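[1] let me see the structure of the following:
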Amino acid sequence: MYVLGLGGSNHGFSACLLKDGHLESMIADERITRKKYGVGLGMRLAQGFSRNYCLDMEGICLEEVDKIVGNDLLVPTMYFRLQDKIQLINHHLAHAYSAYYPSGMDECAIIVMDGVGSKRKAGEEYEYESMTLYYAKNGKFDVIKKQYGYNLPGTDYVENSLGIFYAMITDIIGFGEHEEGKTMGLAPYGDKEFYEKIRKYIRYDNHANIEFNSSDIQEMLQLKEDVQAIKNQEEKERICQKIAWAGQQILEEIYVDIARYLQEETQCKNLCIAGGVALNSVANYKIHKKGFYDNIFITPASGDDGTAIGAAYYGYYH
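    The predicted model follows:
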């Protein structure tokens, strides 16, 4: 039995092929096209670079695939030639499956945290996932907590999202989209001078509830303008280092406490982590050092490209 998983959202496009439940091949489009994150490919995405690569590696054609699964944030260009064959599942669930099955754990707590996940109707508007906490045992997934936020009109920013908060820190200090790793790398050069100023933008309680609303986003956008207006390059770099330090420190505090909360709720000593925030290896190490869990598995493909793996496993086990 062959199951093909397609991954990504508006970036991070990828494919994964399972044969009888065994992972045969997986690859991101960027490795083939040399376009970072697959951004800028436009209609060329429809050519199915990663999909064809996986099929060619196995020596089969698309007609021999029994099931195709993607996630509901995947841009239609990626699968419009397969619309009669593909099943789309929840974005965070695809992340969760991408960590759970490769981990080898039968029972675990799962943190899925990124910028933006699947949407749901809330009155006249939509609200978007930013975090989902699961408890999984013997292939059954229970949602412990799910956080949503509204989109700030005219922007890509979503409320109550730790991933969006950190992405905005990255933007403020002058790095580009999807370059949060540079912020993590810059943070050790800063200090706590801007911590209190940045900390007021995002609030958190010890029950894993994050508050980061539209007014906070607006204030951070103003901070970006203030930083960009600094003429003295040396002074600007010094301030950006301090903002990076504050952003990293705040992310670590919230992220680590979410891990604590989830362990207390599930009483499980195994943890899996997926989603874009899981690419922050410094924060992951802080969770490890706290000792909440005996075993921690962080899927290497934590970003949206990894949802191809989760989608494929979902297709196989369902």
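
[2] going by C-alpha atoms from here, please, whenever you check contacts or count neighbours.
    Will do.

[3] which residues of the stretch 1-150 of the chain fall in strands?
    2-7, 14-19, 22-28, 67-71, 86-89, 107-113, 119-122, 125-137, 140-150 (DSSP state E, counting those that start in this stretch).

[4] tilt between the next helix or strand after the last one and strand 107-113?
    Scanning forward in sequence from strand 140-150 by DSSP states H and E, the next helix or strand is helix 162-172. Angle, helix 162-172 to strand 107-113, by axes from the mean of the first three to the mean of the last three Cα atoms, to 10 degrees: 40 degrees.

[5] what's the burial count for Ser14?
    Applying other Cα atoms under 10 Å, we find 30 residues neighbouring Ser14.

[6] my read: it touches Ser50, true?
    Yes. Between Ser14 and Ser50 there is a contact at 5.5 Å, judged by Cα atoms under 8 Å.

[7] buried residues in whichever strand or helix holds Ala244?
    Take DSSP H and E as the rule and Ala244 turns out to sit in helix 233-266. Within helix 233-266, the residues that qualify as buried are 237, 239-252, 254-263, counting by 16 or more other Cα atoms under 10 Å.

[8] now do the shared contacts for Ser14 and Ser50.
    Taking Cα atoms under 8 Å, 6 or more residues apart in numbering as the contact rule, Ser14 and Ser50 both touch Met26, Ile27, Ala28, Asp29.

[9] before we compare anything, build this one as well:
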Amino acid sequence: MSTVVDVTVEPLDLPLSEPFEISLGVQHEASNVLVTVETEEGVKGYGEGSPLPPVTGETREAAVATARAAADIVEGRAVGEYRDIVNRVRNTFPGMVSATFAVETAVLDAFCREREVALSELFGGTPSPVETDMTIPIVDPETARKRAEEAAGNGYDHLKIKTGNDLDADVERVAAIREAAPDAALKVDANQGWSPKETALFADRVAGQGIRLELIEQPVLASDLAGLADARRRIDVPIAADETVFTPQDAVRVVREEAADIINVKLGKSGPLAVAEIAAIANGADLDLMVGCMLESSIGIHTSAHVVAGLGAFSYVDLDGNRLLAEDVVESGEGPIHDIGGPGHGVTPDR
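    Got it, this is the predicted structure:
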């Protein structure tokens, strides 16, 4: 069984094609982390993390430092012991989710590449195309209308709309997008920007315009589980928990409090192995599953797509991070379909 002989960590700066605003702030570039694991057989595995302090609690500098420190745990270990390696890394650096995601992915990728199998096979399925939505950030109604028209023209049947700053503007943005893309399925993400009362008011006003929403994602503060449950009781639109759920234990709490209809997992919050555990909890509790992403390149996005293809358990897919970049680490398409392959996650960055 081959061992890891080297772990390298470097910053990965990825400018966005346009500014990306959510209720937690504006991003002009993705300040990511790239981890490369090399085995004694000369096989390299790649992992990426996309730290965002308001969500992951990490700066990029802290994530780089953590990933470099994690090399002491990974080097000298057999890649086939990936589960124990991942547990040790995550237990040693609790809360450093972007850094540990990058390390975990690189180890899993190296393991699969050595065995010439696709990453999805670790999760029970073969690689298959994965369809994503397209996210429209917090912009004025006219810009939202143009972005929705462009997305629909590029084949996107599912749109996700960022909200959470101003209720009136949020309603106007959704209405403009519905007008521009009348056949698209719409999701709304408030990124913790509302109270339960505001969530209900928003839902009523949107419904009053004859607009149906697939779901409302994380309307209240991540720590306000009672508020999330309150919002769910107030409205008919399904509620998705996102920032509230990082760990399987968080998912159990959501189930016990009946706080959501859907759990949105992100590998950037939890890592591939824990996402599979959270998916099992959601399935056991008869909750729907959504998968989301950070502003990741094809490395992180294809890793998530492999988990989606492997588990086959997701009703909603939001994996458009690399579609928002000015330039990806490899040539990638512009439409809603991620064509994934192996071995591993199948992405070797052009560095």
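
[10] what's the TM-score here?
    Laid over one another, the chains give 0.32 as their TM-score (TM-score structural alignment, normalised by the length of structure 1), with 182 aligned residues with a Cα RMSD of 6.7 Å.

[11] re earlier: next SSE downstream of the helix holding Ala244 of structure 1?
    Later in the chain than helix 233-266 of structure 1, the nearest helix or strand by DSSP H and E is strand 270-274.

[12] which strands or helices does that following strand pack on?
    On a contact count with 3 or more Cα pairs under 8 Å, 6 or more residues apart in numbering; DSSP states H and E, strand 270-274 of structure 1 meets helix 91-103, strand 107-113, strand 295-298.

[13] hmm, back to that, which one of the strands of the stretch 1-150 of structure 1 lies closest to Phe165 of structure 1?
    Phe165 of structure 1 lies closest, by Cα to Cα, to one member of those: strand 125-137, at 10.8 Å.

[14] please convert the helices and strands packed on strand 270-274 of structure 1 to CSV, extending it with mean neighbour count and distance to Val227 of structure 1.
    Supplementary listing: those in CSV, determined by neighbours: other Cα atoms under 10 Å; distance: least, Cα to Cα, whole Å:
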stretch, mean neighbour count, distance to Val227 of structure 1
helix 91-103, 26, 34
strand 107-113, 27, 28
strand 295-298, 19, 34
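
[15] the nearest residue to Leu14 of structure 2 once chain neighbours are set aside: neighbour count?
    Leaving aside its chain neighbours, Leu14 of structure 2 sits nearest to Ala30 (5.0 Å; criterion: Cα to Cα, 6 or more residues apart in numbering). The number of residues packed around Ala30 of structure 2, counting by other Cα under 10 Å, is 23.

[16] can you check Glu196 of structure 1 too?
    Considering only other Cα under 10 Å, Glu196 of structure 1 is surrounded by 11 other residues.

[17] next one: it from Arg203 of structure 1, what distance?
    Between Glu196 of structure 1 and Arg203 of structure 1 the distance, using Cα to Cα, to the nearest Å, works out to 12 Å.

[18] just Leu88 of structure 1 next, same as before
    33 Å.

[19] same deal with Thr132 of structure 1?
    18 Å.

[20] between those two, who's got more neighbours?
    Counted by other Cα under 10 Å, Thr132 of structure 1 and Arg203 do not tie: Thr132 has more neighbours, with 22 against 14.

[21] could you find the closest non-adjacent residue to that one?
    That would be Lys146: by Cα to Cα, 6+ apart, it lies 4.4 Å from Thr132 of structure 1.

[22] contacting residues around the one you found?
    Lys146 of structure 1 neighbours (Cα under 8 Å, 6+ apart): Glu129, Ser130, Met131, Thr132, Leu133.

[23] now do the same end-to-end measure for stretch 305-316 of structure 2.
    12 Å.

[24] next SSE after the biggest strand by length in structure 2?
    In structure 2, with assignment by DSSP state E, the single longest strand is strand 4-22. Where DSSP H and E defines the elements, the next helix or strand beyond strand 4-22 of structure 2 is strand 25-39.

[25] that next one: what's the following helix or strand?
    Defined by DSSP H and E, the subsequent element after strand 25-39 of structure 2 is strand 44-49.

[26] okay, the angle between that next one and strand 4-22?
    Going by the same axes, to 10 degrees, strand 44-49 of structure 2 makes 30 degrees with strand 4-22.

[27] quick one, strand 44-49 of structure 2 and strand 25-39 angle?
    160 degrees.
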